[in-house]
Every structure is written in structure tokens, then in C-alpha cells.
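Chemist: Please find the sequence and the predicted model below.
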Amino acid sequence: MDINVSSEIGHLQGVIVHTPGHEVSLVNPELKDELLFDDIIFEEDAREEHLDMLDVFKAAMPSDGKVIEIVDLFQEVFQQHDARAYFIEQLVKEFPEKNLHVIEKELGKLDPDDLITFVIQGYLKKSKGFTLNPSPNLLFTRDLAAVVGNSIIVSRAAKKARLRESLLMETLVQFHPLFSSVRDNAIRISGQQSIEGGDVLVVSDKLVLIGMSERTSFSGLMKGTEGLLNRGVETVLAVDIPKQRSSMHLDTIFTFANSSECIAFPPAIMEQENNVVALFKDGDAIKSESRSSLKTALEESTGSEFNFIKCGGENRTNQFREQWTDGANIFALAPGIILGYERNTNTFNTLVDNGYDLMTQFEFVEEYSDKDFDPTAEQKIAISFQGHELCRGRGGARCMTMPISRKPLTL
């Protein structure tokens, strides 16, 4: 598979996901805040909802498209002794308070399945006294990395609860053959810096948005920007967003639907001024220019007009309610073919007002599962899918996906 993502909306060819496992059932309500969850999730229903979502992906993707379970990649990479040793060394170093150096040799002898169980679910079958919190956020694979062109930003989580996921992703990029073509173009964030994939939106191979959020620090943003500008991107638009749980990443308040339309949460995007800075290279230096708004910045950078469709519609209460349940966190399967939680009815009604046909997940799968889906430039379809349990984790369709391959857009 050619790992390359040159837009948010190109026809999806390859995506990495994680269907919720037993780790979500190990979230103690007393620890849910520490584990970055607002509620506890019923595993069986969440799994079913997630698998149904993947059926939509498979119906929309080309016949050679791939939906890849990230745990399968972990199992494959941990067959390599060097990969296991590298990961365990990083795990011991990053979690000194857990005293894992005491069982470092034991960890090295585990088979891949047992090592993965320890890392994701937090316990060893035969060693008492050494436990970790579960990693329920693995569901949100988007945040682990961002493919930009033929480069990859390897995220570093801002919160300790997700740091193991960052170490797992770093190990995959370093050792798994799937990432061999982008390994030398990897952009790594280290130390106290942080950047997460939910803050990285690829407009084109020349233009990228990065949110400075609760989870992406200024230093992480600048490190990511430097790497992108050294690898062919011409402009990075740094978007300053509220540093709060409800808008933890840029993609929780802003996503792309097609080449000229976006879903935006008005209070945090459309009503903000002077919160965008254009970053670009001038010789060896990175220069910056302020922009009056995100819409203005996009239009100036692309030369095209953009329609910002309001998450929640015109009503203020509906805007806040539906942003809370990921109404702005839609995922583009192809240009104008988008997927989001069905509960965000006002957002979907607004999409219909803007020319989108509305289909349920089951209608779309029935229509296209037995024939090739070949999106046309005129098509605009908003697909609703059920996610009553999934949404408790505070992440929508974009949060639950890591695209690694999309067809380039044809102009």
C-alpha cells in the first residue's frame, strides 16, 4: 500500500482503527477522569457500533482498500525481538513510578499476545503486583500519528494516560514493514513537547492546519511545523483554539466535508478573530503572518471560497449540545461523502439544507456493499451511524480513524 495522504477528503484507501476491546470494561468510574473518559462504556454495544461503522468504510472504499486493526499490527511487530526490546526499554524509561525495571526481563520473554494484554489492559497473567491502568483511548487511533503526504508525524501524547499509545505507535513506525516507506520521513516529537493527530488537518500537499489545543503544545506545534516545511509543505496554519476538554483537538470543532465545505462549531471557529498564524519558510528561517480568521486564512492560502456549515445549525443551544456529541467531528470517506453520529440531527438537517443527501449507515451499506462505490464530483452524501456507546468516550468518526492512504484529488 502506498502510504500517502494529501488531503482530508481524498477517496479512502487505507485506514487504521481499533475496535473497542476489554480495556474499556476495565475503566473504573473513580478513575474515568484520569483516563480521559467522561463516562463508562458498555463494551459489547460499543464493539457492535464500531464494527457497523467499519462496514460503511468497507462499502465506500475501493476493492483493494484496507481497514487495518492496530492490535494486529502490534502482534506482528512484537514478533521481532528488536521491536519488543525497543518498546519495553521506552516503557520502563517513561513510567519510572511503576518500577517496571524490576520485571523488564520478564516482559522481554512474554509472547506478543501477553505483552499486548499488559500494555492495553494493564495486567500480567503470572506476575502479581505489577499493574497499569487500562488504555481505553486506543479506540481513538487518529491521535497516534498523522500521515501528511509521504511523511508521518508520530504523535507524543500530552497526557500520561495516552503515553503508552505513543510508544506503541513509535515502535510500529520504527519496525513494522507497513511504515517502511515513510520511516525516513518520520517527524518525531520528544521530551515535554506534545502533538496529537486530532490537531493535524491536511488541506493539500502544500497546506496543513495544526491546532494549538489542550493536547498540542506550542513547542510541539513548532516542531511539527518545522518537519513539515522541510518535507514539501509550503504553509502551516496554526490555529489557536480554547484549551478545554470540550474542544480538546481542532477536529472536535472543525473538519472538512469536501474541497470547499467544512463543518464548524461557530463559537470556537466562526466567531473567533486573529487566532490564526500562517507559518512558512523564508530561506532557513520560519516566518509568520497573522490572519484575521480561519476562513480568511483558508481562502487566502488556497484561492478558493469556503462554506462553513454550522455544527448544530442556527440554534445556540443545539450548537453546544451537538459539538459535545461530536457533531463537528465528521469523517470524509471521499469528497462530499461524510460520516457522523446520527444523534446530531440538527447538524445533519443543516447538511441537507446545504445540498447533502442523508443516508443511514444501513441504507449506504445495502446500496454499495455488493458493487463498487465510485464517488462523483456532484455527489454529496451525509451518512449517519449509531454511536450511543462510542460517543461516551468523547470522540467521533474522525477521532476513531487514522487514514494512511487516500487517492489524490484530481483538479
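Modeler: Right, received. Where do you want to start? All figures in this text were calculated on a predicted structure; none of them were measured in a lab.

Chemist: from here on, contacts and neighbour counts on C-alpha atoms
Modeler: Noted.

Chemist: For Cys399, pull up the helix or strand it's in.
Modeler: When secondary structure is defined by DSSP states H and E, Cys399 falls outside every helix and strand.

Chemist: Burial check on it, number of neighbours?
Modeler: 23 (other C-alpha atoms under 10 Å).

Chemist: Then Gly220?
Modeler: With other C-alpha under 10 Å as criterion, Gly220 counts 24.

Chemist: here comes the other one, which I'd like you to weigh against the first:
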Amino acid sequence: MGADAVSARRESPGAQGPEPDDARLAVTSEVGSLRTVLLHRPGNELRRLTPRNNDQLLFDGIPWVERAQQEHDTFADVLRERGTEVLLLSDLLAETLAVSGAARIQGISAAVDARRLGHALADELAAFLRGVPARELSELLMTGMTFDELPFGPNTTSLVRRMHHGADFVIDPLPNLLFTRDSSFWVGPRVAITSLALPARSRETSLTDLIYAFHPRFLGVRRAYESHTAPIEGGDVLLLSEGVVAVGVGERTSPAGAEALARSLFDDDLAHTVLVLPIAQTRATMHLDTVCTMVDADAVVMYPAVRDSLCAFTIHKEDDYGGRQGSGRVSMRGPDPFLPAAADAMGIGKLRVIDTGLDGVTAEREQWDDGNNTLALAPGVVVAYERNEMTNARLEDAGIEVLRIPGSELGSGRGGPRCLSCPLSRDDV
């Protein structure tokens, strides 16, 4: 089974050829040379968006799917051209369901909610899905299913089916899978499975979890953090340097989630300092990486409106830390201004800050269009949306190489290149 699965993975579009010689999975910074990354090419789940449901599904508009796919293909090609191995979530999920019966059972169980559908309909649907081929099942789990698309006839004793409209969802679609950053992130050699805050995204982590638990590529990978109660999302987590992690607390990540992550990282000796940054609980600043990302080992691009106001609570692991499930001794201080607190934790004199200048209107527009949401491919090399002309120009003036990609349709869900990517392997800085 393992050999066939690996062979299939190597021949699939998601794998893009054989594994690199250095297949070590570990991430210790935001800017180390990017070796392997997880993306999700937008698919039919985006075709489920309508003016009636796009707000509920967290999109600000109805994307042109074909154009979004073209834009995403351009993004993936830029990464490959710079030597990054690109893995696609849809391929990994299909391969996982093909090799693991346990993954199939768990994926179906997460998608078919008996509390909402009633046991009669849920049992009938689950029985059908158990016989669906892996690739088709993968598509169903991502794209969802309406009552009209149920594969069995309308003659049923299910009151739920009788009372729902045919276009209502039996299995909800997952259009936000596009943003692979949020459902998992890596700290050192371990992966953190997150707890997503909003109902429209809660099932995404069930698919990510299956891949990390059962796909042959990830056998032996250990978990850094798992939480089913305290929300935390990967877009709020920045690895400032080895052992130093920043966590935004706002619309998506709670204080309890940030503290739980800090203590878990301390338990596993993956960090010595965690900076917790309160951010505005608004759509425009849903994650920390919507206002600040790293572009070099000592430099950030930052929304100027928060440059002086962003503060941090510093949680530090004490030398005599016990390491017993969060029971160890920590110190906390703050809030203090973020930039000097971060530089102090990183052991550098000062963080360089690049922003969009003093034109508040331009800065606000480009922050909304993810101008501060860049993906570093190496120290001083970033991918950014082409539309954010002022931010990109200022990055280049500061010596940062900017690889521009189109994002008019990809950005309709409010996410830039960093949101669209989950690094699995980076070189140490």
C-alpha cells in the first residue's frame, strides 16, 4: 500500500515530480528559503457561492472561478520556478482517502451531521459515501452537496429532507480551503492543527487533520498543538525567529487560544517567547498577517495605521520550566510597544519597518487588498499581489525583491499570498 501510494503521489499533479533530496519537514522562521508548501487550487467549492450565501461563507464577492484558478496557477508556478515543491491539498486528500479506511470513515463522519440532518437521512447518506471512490469522495467533502444532489430518490421518511429546499446544503461547501495557512501551521519539526473560529470554516481542519494523520508523506510527524475549544488560526501566527512566536488576538484567535498555544510550544521546547498582540476585531484585520508580515530576517511590512499602536503581551518560558502540560513556570509582562518588544525577544537591535507611506487613503486601500500579506520565499524575496503598487514599490526601495502575481479574484475571500500558503519546509536562517 505504501509504495503504491507514494508512486501515485509522485505521478499526481499535486506532487509535481519526485520528492526533493532534502525532504525534511520543519519551519523555524517566516523567511527561510521555502522548500515545500501546501496550496489548494480553487475548485468547484467556489461555484457554490451566491449573493445569498457569500457573506455567510466569508467572501466579499462572487469570484470568477476560472480566473481565480488562472491566478492561483500563476502563483504556484512562481513558487516552482524558485525551487519550491508545491503540494496540492486536493491531491493529498484523495490519496489519503485511497490508502486509509480510517481516514474515509473520519472524513465522512465530520461531513455528515446527524444533529442537523436527522439520523435516518444521515445514516443513508453516510452509507452511500462509504462506497464512493476516493477522488470523488474528496471532491464531495470539499465542494459539498445539496438536497437536489442526493444520490437516492425522494421517497423517504426524512422530515428534514421534506422541509428543506432542494438548493440547501446537505454537506456544506468549503470555499475557504483556498487559505491553507489557517487550518495548520508548522513550528520547528511539528505541525499545529488549529481550531477555526467561525462555523463556515470549522470543518476545514477535519480534512487537514486526515492528511497529516494518514498520508504516507507525513508518517511520523508529531503534533505541536491541538485544540477543540480555544480558537486559534494560522493567519494569526508569525514565527519571528527561531524560538520567538507572535500571535494576534482578534476576530479569529482568542486569548485562551493564544495562551494554550504558548504553553504547548513551551512544553515541547519549540519556543521560549510568545508575543500576544491584540488586533482590531474587524473584517479588514481578521488576522495578524493582514497588517504585518516578515519580508526579511530583520524586516516587516506593516500597515502604518497600527505601526505605533500595536502592542504585545510577552509570555516567556522560565529556565526552570516544568514542561508538564502547561504546568511549567512562565513570566508575563506588558502590554509594551510591539516593535521594540519583538526586536528584544529576537535578540536584534531593531526591526526594520516598511509601510505604504503617509497617504492614509492609499495605505487603507492596499491593506484591504492584502498589501501587507506577503509570502517570503527567501530572506528579502517575497510574493505579493500586483495591485498593491505603492506597497510593492516601497518594498523594492527597501531592497526587497517583489514577485508580483495577479489576485483580483483570489482576493475576494480577503487573503493574500501568505494566506494562500502553508509552508511545510523552510531552510533555517
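Modeler: Perfect, I can see it now. Fair warning: this is a prediction, and the values are worked out from it, not measured in the lab.

Chemist: and the residue positioned nearest the centre of structure 2, what does it touch?
Modeler: Closest to where the C-alpha atoms of structure 2 average out (C-alpha atoms, centre = their mean) is Arg181, at 1.6 Å. The neighbours of Arg181 of structure 2, taking C-alpha atoms under 8 Å, 6 or more residues apart in numbering as the test, are Gly234, Gly235, Arg418, Cys419, Leu420, Ser421, Cys422.

Chemist: cool, and Met145 of structure 2?
Modeler: Phe169, Val170, Ile171, Asp172, Pro173.

Chemist: In strands, which of these fall?
Modeler: Applying DSSP state E to these, the entries found in strands are Phe169, Val170, Ile171.

Chemist: how about those residues in TSV, adding neighbour count and distance to Thr146 of structure 2?
Modeler: Formatted as TSV, those follow (neighbours: other C-alpha atoms under 10 Å; distance: C-alpha to C-alpha, whole Å):
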residue	neighbour count	distance to Thr146 of structure 2
Phe169	17	4
Val170	25	5
Ile171	21	7
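
Chemist: counterpart of the residue nearest to the centre of structure 2 in structure 1?
Modeler: Alignment note: Arg181 of structure 2 maps to Arg142 in structure 1; criterion TM-score structural alignment.

Chemist: tell me the SS of that match?
Modeler: Classification of Arg142 of structure 1 by DSSP: H, G, I helix; E, B strand; the rest coil places it in helix.

Chemist: That one - nearest residue in space that isn't next to it in sequence?
Modeler: Counting by C-alpha to C-alpha, 6 or more residues apart in numbering, Arg142 of structure 1 lies nearest to Met402, which is 4.4 Å off, once chain neighbours are set aside.

Chemist: correct me, but that neighbour touches Val15?
Modeler: Yes. Under the criterion of C-alpha atoms under 8 Å, Met402 of structure 1 makes contact with Val15 at 5.4 Å.

Chemist: Settle it for me: which of these two has more neighbours?
Modeler: Ranked by neighbour count (other C-alpha under 10 Å), Met402 of structure 1 and Val15 place Met402 first, with 25 against 21.

Chemist: residue in structure 2 matching that one?
Modeler: In structure 2, Met402 of structure 1 lands on Cys422 (TM-score structural alignment).

Chemist: Glu165 of structure 1 too?
Modeler: Residue correspondence to structure 2 (TM-score structural alignment): Glu165 of structure 1 is matched to Glu204.

Chemist: quick one: contacts for that match?
Modeler: Leu174, Leu177, Ser183.

Chemist: can I get the residues you listed in TSV with neighbour count?
Modeler: Below are the contacts of Glu204 of structure 2 laid out as TSV (neighbours: other C-alpha atoms under 10 Å):
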residue	neighbour count
Leu174	22
Leu177	27
Ser183	26
